[in-house]
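In: could you look at this predicted model? Sequence included:
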Amino acid sequence: MKKLLTAGLLSSLATSAFAYDAEVDINGEVVTESCTINNSSVAPTVINVDMPKINISALPSAGSWAMNTPFTVALTNCPDPVKVSWEKSSTVDAESGALVNTIAGTNAQIRVLDGNAQPINLNSDAGQVVTGGSANLRYFGQYYAKTAPVTPGKISTYGYITLTY
């Protein structure tokens, strides 16, 4: 009898420990609609940005930058509205928000700038909303010296853009 009473008491205590104070209902939708990016029929689209060669003297100190190189993300056939954001990924420096070199080479980084030539911190990009079904989004790639001295060498990196409908 004592064992049964003890088991009953313990089970009533255990159920109250698993009570909840709020229910979070999550809803979503998977759609077939998507934007066409740079007239590509391949997904994911690859956009190549060829940065010109620079001399290490162009990046003399930590925080210096050089060579804004423009590129465009052309969106067409989009549902309305669509949010365009840069994703935080393993190629984004946790401190600078710039793209790190993924090959053996220079210790320089590549910053992504918006259409107004302002740096985008890829760790926390709020994105921008496109309406009207199409847009030409202008960005820049920029050499960036997180630390000094910058070492000579090749640089290769990549970032991801996400479209949210």
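Out: Yes, it's here.
In: going forward, measure contacts between C-alpha atoms and count neighbours the same way
Out: Noted.
In: for the chain, give the strand that spans the most residues.
Out: As assigned by DSSP state E, the longest strand anywhere in the chain is strand 65-76.
In: quick one, the helix or strand just after that strand and strand 65-76 angle?
Out: Next in sequence after strand 65-76, counting helices and strands by DSSP states H and E, comes strand 82-86. Orientation check (axes from the mean of the first three to the mean of the last three CA atoms, to 10 degrees): strand 82-86 against strand 65-76 gives 150 degrees.
In: about what we covered before: for the longest strand of the chain, name the packing helices and strands.
Out: Counting contacts by 3 or more CA pairs under 8 Å, 6 or more residues apart in numbering; DSSP states H and E, strand 65-76 packs against strand 36-37, strand 135-144.
In: one more structure, for comparison:
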Amino acid sequence: MDKVTKFFLTYLFSFSAFAVDVTVHVNGGILTQSCNVSGQDLIKNVNFPDLDPKDFSQKGAVSAEESVSIHLENCTGNLNNITYKFSGEADDSDSSLLKVIGKGGATEGVLATGLAIEILNEKKKTIALNTVQALNEVITSATYTLNFYLRYKSTSSSIGPGDASSIVYLDIYYE
């Protein structure tokens, strides 16, 4: 063999072949569909009548409740182990209450002071904000309605007038 052929053969066989194994993990699950929130309930507006600061004569005084209903539809199967959580900005003086932050969350105007918003369950028992709650019901039909109440609660013996709006979110969990 001539020198050029030896060079090319040496060059050709001098490279090693490498193989790399790649592991791909596939994760997923097959879940029974739970429920859908009715389109009309994806954004709820709850309007309280204008109240006088004198209506809250002492710390802990409350306004009348305003009801809120969330309609679930297209529910399938026997759904149990359902939990929910209202989340939002907690009041500085009582973390179980929703803080008054103004319309749309923008604190541009004068905010009411000395009060917060209390959330109540269907039995009108207080639901602590940012805390997971058990529904304690089994949904067996295609539709179901969650009923809650909201009311103002004074956190001080002195209430200042102003915008008493806020925003709260409801998360529903199915297991």
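Out: Right, received. Where do you want to start? What you see is a predicted model, and the numbers here were worked out from it, not measured in a lab.
In: got a TM-score for the pair?
Out: Scored against TM-score structural alignment, normalised by the length of the first structure, the superposed chains reach a TM-score of 0.69; 135 aligned residues with a CA RMSD of 2.7 Å.
In: possible to save the helices and strands packed on strand 65-76 of the first structure as JSON lines with distance to Leu5 of the first structure and mean neighbour count?
Out: As requested, those are exported to JSON lines (distance: least, CA to CA, whole Å; neighbours: other CA atoms under 10 Å):
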{"stretch": "strand 36-37", "distance to Leu5 of the first structure": "67", "mean neighbour count": "20"}
{"stretch": "strand 135-144", "distance to Leu5 of the first structure": "70", "mean neighbour count": "20"}
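In: wait, which of those strands is closest to Lys2 of the first structure?
Out: Lys2 of the first structure sits nearest to strand 36-37 of all those, at 71.4 Å, using CA to CA.
In: how about residues contacting the closest one?
Out: Thr45, Val73, Ala74, Leu75, Thr76, Asn77, Cys78 (CA atoms under 8 Å, 6 or more residues apart in numbering).
In: in contact with Ala148 of the first structure, which residues?
Out: Pro60, Ser61, Ala62.
In: looking for the alignment partner of it in the second structure.
Out: Alignment note (TM-score structural alignment): Ala148 of the first structure maps to Ser157 of the second structure.
In: nearest spatial neighbour of the residue nearest the centre of the first structure, skipping sequence neighbours?
Out: Nearest to the mean C-alpha position of the first structure, by CA atoms, centre = their mean, lies Glu87 at 1.4 Å. In this structure, Glu87 of the first structure finds its nearest non-sequential neighbour in Tyr160, 5.5 Å apart by CA to CA, 6 or more residues apart in numbering.
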